[in-house]
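Visitor: Prediction below, plus the sequence it came from.
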Amino acid sequence: MNTVSNQHKKDAVKAFKFAIISISTSRYEKYGSGTSPVGADDISGKIMMDLVEENGHNLVDYCLVSDEMSAIKEAVTEAILKGADIVITTGGTGLTPSDVTIESIVPMFEKQMPGFGELFRYKSTEQIGPAVMLTRADAGIMGGSAVFCLPGSPGAVELALSKIILPEVGHIIKHIR
């Protein structure tokens, strides 16, 4: 890592507010909106919550929503209004007709971060091989917050948070604010 990058990271704030939004119609129908990943049998949400907290950040919001455009948009907007620096969605990034996370959130971005999706797919190749082309993981900026749209699998969220998002969160927020 070069000296300029080290200086940017050194000057970055160390703890941030995270919001997690799990998108699953079947889980929503069974558990409702949920207030915790544990109460919603949300393995990916629990992994994300644990990683966020283990890295010294705060979870300010968790919710479970149906894979419907209006519910997804409302949940992201609400998380930002609650002060989340980082909003992470999980689920609904695939190719099935019911996967509408990307169609819901990307048009709301003020700026996209195409490098996130590219890097995520590159790193995911080691785990799932060419099936990586089926994910439409994406990220962007909304209202001074960074929003990451991740697949729903536990391996995907662990990879995205531990290898990409958490190591760069301070650097990202410093630049967007």
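Guide: Cool, the structure landed. Residues are numbered from 1 along each chain as shown.
Visitor: make it CA atoms for all contacts and neighbour counts henceforth
Guide: OK.
Visitor: in what helix or strand does G152 lie?
Guide: Assigned by DSSP states H and E, G152 falls within no helix or strand.
Visitor: go on, G140?
Guide: Counting by DSSP H and E, G140 is part of strand 138-142.
Visitor: which element follows that strand toward the C-terminus?
Guide: strand 145-150.
Visitor: picking up where we left off before, report all helices and strands that the strand holding G140 contacts.
Guide: strand 111-112, helix 114-128, strand 145-150 (3 or more CA pairs under 8 Å, 6 or more residues apart in numbering; DSSP states H and E).
Visitor: And these: which comes nearest N58?
Guide: Smallest distance to N58 across the helices and strands packed on strand 138-142 (CA to CA): 14.6 Å, for strand 145-150.
Visitor: okay, the angle between that closest one and helix 114-128?
Guide: Between the axes of strand 145-150 and helix 114-128, defined by axes from the mean of the first three to the mean of the last three CA atoms, to 10 degrees, the angle is 30 degrees.
Visitor: Buried residues, the helix or strand following strand 145-150. List them.
Guide: Proceeding N to C from strand 145-150, the next assigned helix or strand is helix 154-159, under DSSP H and E. Using 16 or more other CA atoms under 10 Å as the test for burial, helix 154-159 gives P154, A156, V157, E158.
Visitor: got another, please set it beside the one above:
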Amino acid sequence: MSADTHRRLSRDTPVTCAVVTISDTRTEADDTSGKALADGLRAAGHTLEFYRIVPDDGEAIRAVLLHLAGRVEAVVTTGGTGIGRRDRTIEVAERLIQKPLPGFGELFRMLSYQDIGAAAMMSRATAGLFGPEDADADTLLFCCPGAEPAVRLALDALIVPDLPHLVWEVLRQPPPPPSRPLEFPVDPAAPGSV
């Protein structure tokens, strides 16, 4: 099936989402990027199950992401994707992501370049599938910059248009059966041995 067919099959499916703002300085009163994500996801018909501001701290970021893994279908973060000393989101995300979606970061930087020029190279926006440590990856993770215009760009141009399609792709097939060790004959010369 084509991507257009998949989009048609999935377009009316609301996605359960979480928004995490990663910042040492933002509060709920001035978190315009997190609010833009929450409002944009709701406006697109998705369900916001969780919103939180966490500090730029690797353990805090990891803890909230693992808490959300498998509980929502998509997590969108804002903040911590730059090259500053306190920017840790990408290091944490890359350790948790089991199936990267490199196209998200590539497309985001291309679109950003069209808006802001060479400064787009400082964005390390990324995406992929992650899950609880002992389970298959089935939760989408999008890591966006902290600036509100960048968040709106990622949301409007990349996330919202294909979010139901992405979730449909992840969930359309049952998970693989649990792996079990193969049993080999003890004697390599036994019948059936290779």
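Guide: Nice, I can see it. Just so it is clear, the model here is predicted, and its values are computed rather than measured.
Visitor: rewinding a little: of the helices and strands packed on strand 138-142 of structure 1, which stretch is the most buried?
Guide: Most buried of those by mean neighbour count (mean count of other CA atoms under 10 Å) is strand 145-150; its value is a mean of 25.
Visitor: And it against structure 2, how far off on average?
Guide: With mean CA distance after the TM-score superposition for structure 1, strand 145-150 of structure 1 departs from structure 2 by a mean of 0.5 Å once superposed.
Visitor: Structure 2: matching residues for that strand?
Guide: The counterpart of strand 145-150 of structure 1 in structure 2, using TM-score structural alignment, spans residues 139-144.
Visitor: circling back: would you format the helices and strands packed on strand 138-142 of structure 1 as JSON lines with distance to A139 of structure 1 included?
Guide: As requested, these are exported to JSON lines (distance: least, CA to CA, whole Å):
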{"stretch": "strand 111-112", "distance to A139 of structure 1": "6"}
{"stretch": "helix 114-128", "distance to A139 of structure 1": "6"}
{"stretch": "strand 145-150", "distance to A139 of structure 1": "4"}
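Visitor: which residues of structure 1 fall in strands?
Guide: In structure 1, the segments counted as strands under DSSP state E are 17-23, 58-65, 86-90, 111-112, 138-142, 145-150.
Visitor: Can I get these in TSV including distance to A79 of structure 1?
Guide: Shown next, in TSV, are those (distance: least, CA to CA, whole Å):
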stretch	distance to A79 of structure 1
strand 17-23	6
strand 58-65	7
strand 86-90	7
strand 111-112	18
strand 138-142	11
strand 145-150	10
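Visitor: Number of residues surrounding E68 of structure 1?
Guide: Using other CA atoms under 10 Å, E68 of structure 1 has 17 other residues around it.
Visitor: Quick check: the gap between it and S104 of structure 1.
Guide: To S104 of structure 1, E68 of structure 1 is 8 Å away according to CA to CA, to the nearest Å.
Visitor: One more: I20 of structure 1?
Guide: Remark: distance between I20 of structure 1 and S104 of structure 1 (CA to CA) = 16 Å.
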